[in-house]
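Visitor: I need the structure of the sequence given here:
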Amino acid sequence: MTDTILNERAAAPREGVLVRMSQTMVAFSERWFPDAYIFVLLATVAVALASIAHGGSPVAVSTAFGEGFWSIIPFTMQMALVAIGGYIVALSPPVAALMRRAAAMPSTGRGAVVFVGVVSILLSLVNWGVSLIFSGLLVREIARRKDIRLDYRAAGAAGYLGLGFGFTLGISSSAAQLQANPASIPPSLMPITGVISFYETILTWQNLLVIVVGTALSAAICYYTTPSDAAAKTAADLGVDLTDVKAEQKPTRPGDYLEFSPLLTILIVVLAAGWFYETFKSGNPLITMSGLNTYNFVFLLVGALLHWRPRSFLVSFSQAMPSVAGVLLQFPFYGGIAYMLTRVKAGSVSLSDTIAHWFVGLASDASVFSFIVGIYSAILGFFIPSAGGKWIIEAPYIMKAANEIGAHLGWTVMVYNIAETLPNFINPFWMLPLLGVLKLKSKDLIGYTSMQFFIHFPVVMLLAVALMHTFTYRAPVMP
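Guide: Alright, predicted model coming up:
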């Protein structure tokens, strides 16, 4: 018996150094890391104590927290609907049919992993919810094929690439969306940043270069870290059941007729057609979609049309709701933190002002400032995995420092976007919906996604810092 075990261990492929390191980190995180909500509470308490230590009175700090708690509710709802709209589209029957066709394209298991990774990144540029769910379903569909041997873990990790690198560089970027919308920018932030259009953030050629380089890098990492067919662990090897159990949807009473008829869907789409035409008849459609309300309305409208029948739409909406629980719970705390940072003052200086001066003191020029912002945002992103909510916290002092040192405001937003998502590769917070689709645990994927993090971070951060030299500073533009 002992000889058999020793032989099996000797025959098993030995994982690489980075994979073994990441597994050690995963084991530590699973044992010691609390839910992300606990980090939000810790951040709230820390900022409150820092504001008092900075010279603010406890009453002023408490008042600022209470007043700021509901200050970003419109943005909170908008970001929740970004996720819901993406899920609805990804779960629609036509998209499911498209996914089945896409699953037949790769000819090898290793090629399939690369294919899933590239698809995940490209979809995330439009909507991270679509990317996450479509990629998970795509992996399951490819895993059903009998003609290739797919490493289910590597493919699942590839399906997460859009959340580690990609979604904050496209039109679903919460920071870029917020800065492009006067109605979404908190009153405390508007005087510091003004309105920053997509032409200065995601639609710059510099951002396109980062996307191209990062996508190519991701694909290469996928290719060289995917096990050979002999060492691959398929879904069957991992004990994952790939059978989809679908509840049959049929009307059971006369009152159900309209739920299973496309009549009302057609009427609503016809009703919205005039709005759609007036909204998009002139100008760049991507700029038009920079309005979060417009963005969300389009996705909900497209989702309703793709589902065709109201019952299918309602079911997908319900399935999407768990994914936004963290947004609805945590974002109000970010609003309270932002107010404590900017509204509580010692004399005429807020804690945000002091932190901004600290950034300026460390940075000798815009490039050094960009590097510091990137490192800081990545570290904070590991503990607060929320691009939009965390931007509310960081923006007041980061953008104030950018103004003082002469760093381009739009590219400062993009440096934040590039760095902030990378910790998602090693923090499984946003991985949870994907894990539900794949029926895996975070430890199954993080061995691969950690390697993406270790290689991505130095490459894309150096590129982001170098590109700051191609911009010139401009003062905030008020609406």
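
Visitor: going by C-alpha atoms from here, please, whenever you check contacts or count neighbours.
Guide: Noted.

Visitor: what sits closest to residue 340 if chain neighbours are left out?
Guide: Spatial nearest neighbour of residue 340, chain neighbours left out: residue 64 (5.3 Å); criterion: C-alpha to C-alpha, 6 or more residues apart in numbering.

Visitor: mind telling me what element that neighbour is part of?
Guide: Counting by DSSP states H and E, the element that carries residue 64 is helix 58-69.

Visitor: so after that helix, what's the next helix or strand?
Guide: helix 73-90.

Visitor: what's that following helix packed up against?
Guide: Helices and strands touching helix 73-90, by 3 or more C-alpha pairs under 8 Å, 6 or more residues apart in numbering; DSSP states H and E, are helix 128-143, helix 292-307, helix 310-320, helix 325-343.

Visitor: which one of these is the most hemmed in?
Guide: Ranked by mean neighbour count, the helices and strands packed on helix 73-90 are led by helix 128-143 with a mean of 27 (mean count of other C-alpha atoms under 10 Å).

Visitor: give the other helices and strands that it contacts.
Guide: In terms of contacts (3+ C-alpha pairs under 8 Å, 6+ apart), helix 128-143 is packed against helix 73-90, helix 93-103, helix 109-124, helix 152-158, helix 161-164, helix 432-438.

Visitor: also this sequence, please, to line up against the first:
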Amino acid sequence: LNNSALLQMTIAAFGFIYIGHHFYLNGFDLNFNIIIFTFLILGLFLHKTPLRYSISMKRSSRNISGILFQYPFYAGIMGIMLSTGLGEKIGELQVSIATLTNYPFLAYVSGGLVNFAIPSAGGEFAVIGPGIINVVKELGAGLSESEVTAMIARASMGIAYGESLSNALQPFYLLIIFPVMASGTKLQARDIMGYFVIPFILFFIIQSALLIWMPL
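Guide: You can find the predicted model right below:
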């Protein structure tokens, strides 16, 4: 697949269709989103294969190229999850198994899993937050308003904890320090990500225990 033009040309074709659709509907409306998207699609088209494109990006942005390349696709995944209602479906699935004692842990796991598809905390909450809040409101039916508000706060923090934890396995914050710390070396983000596995497991155990028995 890395040396095949079929996959990349298919993505580029759909990209050009969208670009044409955008300008057809909005005229010559240039904004950051369409500019970045146009450059991405042009790059895919001109480089023909994923391997050529990745090599070119490494030459231009060196040790953070892999992360930069993924972000536009993460945004696309977020758009799909929002437009298809997948976030609401996640909430509906939780309704069947959520209880007054385990809902913070379920929110925590959901936040961690969805973060692998949407590494933006705000974007992730926009996708799964409303569904999980609806779950909490259903569970809190008959309780006082202050109790329901406290439950929503716990669920929201559970999502945030899960999102923060899974960042250990895809450390995008390295974008800030890698250009400086890895300057003059051949280090890539993937070279150090393995060292985050042990802290990830450790904190998952600790946070899970706290969310189950002390969901504050």
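
Visitor: TM value for the aligned chains?
Guide: Superposed pair, TM-score by TM-score structural alignment, normalised by the length of the second structure: 0.56. Supporting alignment: 139 aligned residues with a C-alpha RMSD of 2.8 Å.

Visitor: circling back: can you lay out the helices and strands packed on helix 73-90 of the first structure as CSV showing distance to residue 113 of the first structure?
Guide: As requested, these are arranged in CSV below (distance: least, C-alpha to C-alpha, whole Å):
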stretch, distance to residue 113 of the first structure
helix 128-143, 8
helix 292-307, 28
helix 310-320, 25
helix 325-343, 29
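
Visitor: before we move on, back to that, so where is the helix holding residue 64 of the first structure in the second structure?
Guide: Counting by TM-score structural alignment, helix 58-69 of the first structure pairs with no residue of the second structure.

Visitor: and that helix, which residues are buried?
Guide: Buried residues in helix 58-69 of the first structure, counted by 16 or more other C-alpha atoms under 10 Å: 60-61, 63-66, 68-69.

Visitor: tell me the contacts of residue 340 of the first structure?
Guide: 47-48, 51, 61, 64-65, 68, 351 (C-alpha atoms under 8 Å, 6 or more residues apart in numbering).

Visitor: what kind of secondary structure is residue 118 of the second structure in?
Guide: Judged by DSSP: H, G, I helix; E, B strand; the rest coil, the three-state class of residue 118 of the second structure is coil.

Visitor: cool, residue 172 of the second structure as well?
Guide: Per three-state DSSP, residue 172 of the second structure ends up coil.

Visitor: what does it correspond to in the first structure?
Guide: Aligning on TM-score structural alignment places residue 172 of the second structure opposite residue 429 in the first structure.

Visitor: ok, now which ones touch the residue found closest to that match once you drop the neighbours it is linked to in the chain?
Guide: Among residues not flanking residue 429 of the first structure along the chain, residue 385 sits closest, at 6.8 Å (C-alpha to C-alpha, 6+ apart). Contact analysis of residue 385 of the first structure by C-alpha under 8 Å, 6+ apart lists 36, 421, 423-424, 427, 429-430.

Visitor: and the two most separated of the residues you listed?
Guide: Largest separation among these by C-alpha to C-alpha: 36 and 421, giving 15.0 Å.

Visitor: with neighbour numbers in mind, choose between these two.
Guide: residue 421 (26 against 18; other C-alpha atoms under 10 Å).

Visitor: and the more buried one, how far is that from residue 155 of the first structure?
Guide: 20 Å (C-alpha to C-alpha, to the nearest Å).

Visitor: could you pull up the residues touching the spatially most central residue of the first structure?
Guide: Nearest to the mean C-alpha position of the first structure, counting by C-alpha atoms, centre = their mean, stands residue 163 at 4.6 Å. For residue 163 of the first structure, the contact set (C-alpha under 8 Å, 6+ apart) comprises 121, 124, 128, 132, 421, 424-425, 430.

Visitor: cool, residue 140 of the second structure as well?
Guide: Per C-alpha under 8 Å, 6+ apart, neighbours of residue 140 of the second structure: 100, 147-148, 151.

Visitor: what's the answer for residue 432 of the first structure, then?
Guide: Shown in contact with residue 432 of the first structure (C-alpha under 8 Å, 6+ apart): residue 442.
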